[in-house]
Every structure is written in structure tokens, then in C-alpha cells.
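> from the sequence below, what's the structure:
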Amino acid sequence: MLTTEQKLLCALAHLGVFVGIPIIAPIIALLVSNDNFVKMQAKEALGFQIMLIAAGIISGILVIVLIGIPLLLVIGIVTVVFPIIAIVKVIDGVDYSYPISGSIIRKM
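Coordinates of the predicted model:
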């Protein structure tokens, strides 16, 4: 069973996208906690947020040739939906892994 502090730190790591500190929030959770569950969730959130930034840059470049506009829409939806799912799962005590970046991050 997760403690309130663990749930709060995990939620903070995943909420970084919404509060304007997307990469800093998971790093703070990584540095503050000694718990393996919290560290794994913070790594997942950090990897996901770095992936979103890279995808946004690539889509931004592709907007010049009008291919990137649909990609930006998909990235926007993914940026909102997946962190909300992660927060709900972590608060329920489930070890959540993002669909695309999760398997890569867990191997590191």
C-alpha cells in the first residue's frame, strides 16, 4: 500500500505538464524520494515529457510543409490524456507505464 507522500510525489511528477514545469517536476520527485516506486514513476514521467518535447519540435518543423498540423493535434491530446490516466492509476496504487515511452524507460 502506498503512503500519501508516495502518491503525492508520483502525482507531482506526472502533473508537471499541467503546472508549467514539465521536466523539473519529475527531477524534483527523483531527488526528494528514496522509494523505488516513486523513482520509477518519476523516470516514466520524465521520459514521457522529454518524448513529447522532441515530438513537438519535430511536428513544429513539419508544420512548414503542412504535415505537422495533425501531429501537433495528436501530441496535444496525448499530452492531456496520458498524464491524467497516470495520475489516476498512481493514486489507486497501480504501477503505471506510458504506452510508447514506458518500455524504453523501464529498460534503462
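> drop to CA atoms for contacts and neighbour counts, all remaining ones
Noted.
> which non-adjacent residue is nearest the residue most central in space within the chain?
Compute the mean C-alpha point of the chain, and by Cα atoms, centre = their mean the closest residue is residue 45, 3.0 Å away. Leaving aside its chain neighbours, residue 45 sits nearest to residue 14 (5.4 Å; criterion: Cα to Cα, 6 or more residues apart in numbering).
> another one to check against the first:
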Amino acid sequence: MDEFDTLTPPENAPLKPSQQARQWAMLCHLAAFAGLVVPFGNLLGPLIVWQLKKDIDPFVDAQGKEALNFQISVAIAVMVCFMLMLLVIGFPLLALVSIGALVLSIIGGLKANEGVAYRYPFTWRLVK
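A predicted model of the protein is given here:
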């Protein structure tokens, strides 16, 4: 079996998700910005949106999982950065992780709104 066989959509799958599905998928990615207001909001935002809307479309389900997995990975990276602050290297790493999370979350939201299934780099896929 070729590795690219898994990338082709099924014959009966729609070519592009509906506008509503794309908007909810975008919100799954952008809900991480709740972390700017609420502690652990970067985890709770995508989790709540995904849990409420995952049944409306497979695209929303997949993008919600992807956004949640990315935010879990970011949270783990931030914890590691805090531990590394004892060695001073944690400060620039925390800035790098924060800026990367901000940029990649925006890219994920924009791609989801276009109907493109976005996969975050450097992400542990814990939620399947």
C-alpha cells in the first residue's frame, strides 16, 4: 500500500466542507486565544468548541482534535520552558514557543476557514 493512498478522500466525500463547518473548524483553532484571558483557556477553548460541534461535520471533528493536540503540545513545551528558566535558556525558549503558537494558531484558523485540513508541525497527537 502506497503512503499516498491514505491522503485521497473517499469517492463519496464532498470536495470542500460547508461554510458552517469551516467556520466552526476555524473557531476550534482560534479558541486557543481564550488563554490570553482565562488560565488554561488555550486548552479549554478548543476542547469546548470541539466537544460541542464535532458531530456536525467530520472536518470540524478532525480540526478540533488537531487544535486540541497542538495546544496540549504547547502546554507541555511551556512547562519545560519554565523548568529550563533555572538555566536561563527557558526565557528565550518560552518567547519562541509563545510566538510560534500564536502564528501557527492563526495559520490553522485561516486554513480551516478555507476548507483546508491543517496539520500543525511539532505536535504530539494524543487525542485521536
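> after superposition, what's the TM-score here?
TM-score of the superposed chains, computed with TM-score structural alignment, normalised by the length of the first structure, equals 0.86; 106 aligned residues with a Cα RMSD of 1.8 Å.
> what span of the second structure is stretch 69-80 of the first structure aligned with?
Residue correspondence for stretch 69-80 of the first structure in the second structure, counting by TM-score structural alignment: residues 91-102.
> ok, the residue sitting furthest away from the middle of the first structure to residue 34 of the first structure distance?
Centroid-distance maximum for the first structure: residue 65 at 28.5 Å, with Cα atoms, centre = their mean. The gap separating residue 65 of the first structure from residue 34 of the first structure is 47 Å, by Cα to Cα, to the nearest Å.
> residue 18 of the first structure too?
25 Å.
> coming back round to it: pull out the buried residues from the match of stretch 69-80 of the first structure.
By neighbour count with 16 or more other Cα atoms under 10 Å, stretch 91-102 of the second structure contains the buried residues 93-94, 97, 101.
> quick check: closest non-adjacent residue to the equivalent of residue 73 of the second structure over in the first structure.
Mapped onto the first structure by TM-score structural alignment, residue 73 of the second structure lines up with residue 51. The shortest distance from residue 51 of the first structure to any non-neighbouring residue, by Cα to Cα, 6+ apart, is to residue 101 (7.3 Å).
> swap in residue 93 of the first structure?
residue 2 (6.1 Å).
> one step back: how near is the residue farthest from the centre of the first structure to residue 95 of the first structure?
Residue 65 of the first structure is 40 Å from residue 95 of the first structure, by Cα to Cα.
> what do you get for residue 5 of the first structure?
15 Å.
> kindly report the same for residue 40 of the first structure.
From residue 40 of the first structure to residue 95 of the first structure the distance is 9 Å (Cα to Cα).
> which of these two has more residues huddled nearby?
Neighbour comparison, residue 40 of the first structure and residue 95: the larger count goes to residue 40, with 19 against 13 (by other Cα atoms under 10 Å).
> contacting residues around the more buried one?
Listed by Cα atoms under 8 Å, 6 or more residues apart in numbering, the contact set of residue 40 of the first structure reads residue 106.
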